[in-house]
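Trainee: Based on what follows, work out the 3D shape:
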Amino acid sequence: MIDHVLVRSYIKQSFLLLAACSLTLFAFAWVRVWVVSLLDMGQFQTILEQFRQFEKLAPISFDALFTYQGRVGMTFDEPIVILCTVIWCISRGSDVVSGELGRGTMEMMLGQPISRGTLLWSHATVAVAGLALLCAMVWVGIAVGVSATTVDETVPPPSVEVPLLGWEIPLQTGDPVKESFPLSERVDVRAFGAATFNLFAFGFFLLGLSTLLSSLDRYRWRTVGVVMAIYVVQLVMFGLGKATEVLHWLQPLSFFNCYRPQKLTTLVQDGDLRAPWSLTEVMPEAMFPPLVYSGILVTLGGLCYLAAARVFEKRDLPAPL
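Mentor: Next up is the predicted model:
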């Protein structure tokens, strides 16, 4: 089912893109953890409280953002992380059939003693392995950033509350006391394992969808355009569903509803690392257990790959122009 010569060829084709995306994700995840340490938690909480009315638009509750683990977990929702993942998935998925047809090289490829299925699954092996590497680089960047970062935090002075009036009177004067501690004392990088898998599942679905549409078309630019159109429509549906109760029914119809790495991170409490991997305990404010959402994306991606293989095996390929 897999040809090693084809695998090596696809690795050479995609190496520069994979290296660029990997380095970008690693560096960005590390730098973002460092940026989190620059914001004083007390001041950050005071500022964020002023925007409570917009909490429903945030990926997680503001209370979760008041913790270092919650703020580091927001890395998975950053546009550059999603962008690099989408670029890899759409560029590789769209290339497998329509890319070869557009370049006029498909006839030469199939002129070798290989089947259509071998070509598609060899390409899929490289694409999925590359996606797994990209997701791992995000986690590694976070882990390195957490282990190398020290946080300075303002300690509130002791105070006493005046009965009946509800006033708090500080018991000491002078400059606020600051303490320093390693960020690793507040953030457990193992808690991001489920979020990393959720990012992989999201990318795997896009890979399968891009491959399916590529197997139906002969022009790569058209395949990319259709995939991006579906992506944008689904994103708009998800945003409108979160913005207003009237259109809330649109949210479950978008595959973005299954991408919730931040909420998976917030499930880790009191060192319970198994909570985000549960198939029995329903998530707060959700319909299903946490692992079901990643499972839906992986299942849809797998079905798209199977449909792409079926279409590619049965279709008549156009002659090169």
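
Trainee: For the rest of this, base every contact and every neighbour count on C-alpha atoms.
Mentor: Will do.

Trainee: Which secondary structure elements does the helix or strand harbouring Gly203 sit against?
Mentor: Gly203 is part of helix 193-216 when elements are defined by DSSP states H and E. Under the contact criterion of 3 or more Cα pairs under 8 Å, 6 or more residues apart in numbering; DSSP states H and E, helix 193-216 touches helix 79-93, helix 116-148, helix 220-243, helix 261-266, helix 290-314.

Trainee: one more to line up against the first:
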Amino acid sequence: MMALLTIVRKLLGETRGSLLISTLGFFGLALLWNWGMSEFQFPTDTDEPAASVSADSEGAETDEPRRERRRGRAGPQIYVFFGVPAEQMLGIPPSETPTLAMQAAIANHPLVFLALLGWGISRASAAVAGEVERGTLDLTLSRPIRRSTFLAAQILATLIVFALLGLAITAGHLASTRLIYRLNGTPPPIDYLPMIGSLIALGMAVFGYTLPISSGSLSRARAGIIGLAITLTGIAGIIFARQYEEYDWVANLSVFQFYAPVANTLSPTQEQWTDLGILVGVFAVGSIISFVIFLRRDLPSNSG
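Mentor: As a prediction, the model looks like this:
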């Protein structure tokens, strides 16, 4: 156990700079997201009252479009686009829209999504192939440390990374809701657990299908490129399936089909729990395959 925790501490220490930047970035993004929500739910009109706007020969704009532009206020469609059910956004007074669902929708933001993919692929490609390439695996396994302990430490360290990223977003939501912005409702911290679980599950699923490649490779770049290719293929499969209804089954071949943070946060059904279980299953199967490959492969020099 001590060896496991020592390796985990070493791995987190090596990535502390990137991890700090990522967590602060997620926290800041959550603050910005909640500012937009506050402006949507309780808009503040800072325009000077204009009695009238005279129309010129080409037809001038009315006050309202200019006022809306200056507010920079997002419409309800943007939240529907990020996964909030349309019936909870469209035709509803902004001050009555669901705060928790809108906050959970940040998990579908491209910056969050890409960060999860980046961390999953980079951590997996560095787990074994990166250590072999740098020559540090030989040094680590020359000590009384089992290969299984080493790989388990890599998995645990990655799990901690994704948990910290999810907690950073949650901290931003909590700070915004209670201390900074006026929002419709103050969800308790426990209500954010499904969103955190979805973030962790997706990140670990990407890590899970990239790790077996790293476990049998000598090159971190090769493992990363293959992991990236699988990821891009999965994204392309989702896009293709949504364009052609007869190929809906293609979407089920991608882990991204089973990522639904908003639905899991609102009222998870049996189907949504199944989807979350599939993401966890991809990680579990990938980890088992990785252990089999890593424990049986030949390593350079005296790596164990």
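
Trainee: Make JSON lines out of the helices and strands packed on helix 193-216 of the first structure and add mean neighbour count and distance to Glu185 of the first structure.
Mentor: Formatted as JSON lines, these follow (neighbours: other Cα atoms under 10 Å; distance: least, Cα to Cα, whole Å):
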{"stretch": "helix 79-93", "mean neighbour count": "20", "distance to Glu185 of the first structure": "25"}
{"stretch": "helix 116-148", "mean neighbour count": "21", "distance to Glu185 of the first structure": "9"}
{"stretch": "helix 220-243", "mean neighbour count": "17", "distance to Glu185 of the first structure": "34"}
{"stretch": "helix 261-266", "mean neighbour count": "24", "distance to Glu185 of the first structure": "16"}
{"stretch": "helix 290-314", "mean neighbour count": "19", "distance to Glu185 of the first structure": "26"}
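
Trainee: Switch the ones you listed over to TSV; also include distance to Leu213 of the first structure.
Mentor: Supplementary listing: those in TSV, determined by distance: least, Cα to Cα, whole Å:
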stretch	distance to Leu213 of the first structure
helix 79-93	9
helix 116-148	13
helix 220-243	6
helix 261-266	27
helix 290-314	8
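
Trainee: what about those helices, which gets the closest to Gln45 of the first structure?
Mentor: Checking those against Gln45 of the first structure by Cα to Cα gives helix 261-266 as the closest, at 17.2 Å.

Trainee: Report the contact partners of Ala201 of the first structure.
Mentor: The contact partners of Ala201 of the first structure, by Cα atoms under 8 Å, 6 or more residues apart in numbering, come to 294-295, 297-298.

Trainee: which one of those residues is nearest Val187 of the first structure?
Mentor: Distances from Val187 of the first structure to these, taken by Cα to Cα, are shortest for Ser294, at 23.2 Å.

Trainee: what lines up against that closest one once you look at the second structure?
Mentor: Alignment note (TM-score structural alignment): Ser294 of the first structure maps to Leu276 of the second structure.

Trainee: Its match and Gln257 of the second structure, how far apart?
Mentor: Leu276 of the second structure sits 10 Å away from Gln257 of the second structure, going by Cα to Cα, to the nearest Å.

Trainee: before we move on, what about Pro76 of the second structure?
Mentor: For Pro76 of the second structure, the distance to Gln257 of the second structure - Cα to Cα - is 24 Å.

Trainee: now swap in Ile225 of the second structure and tell me
Mentor: 22 Å.
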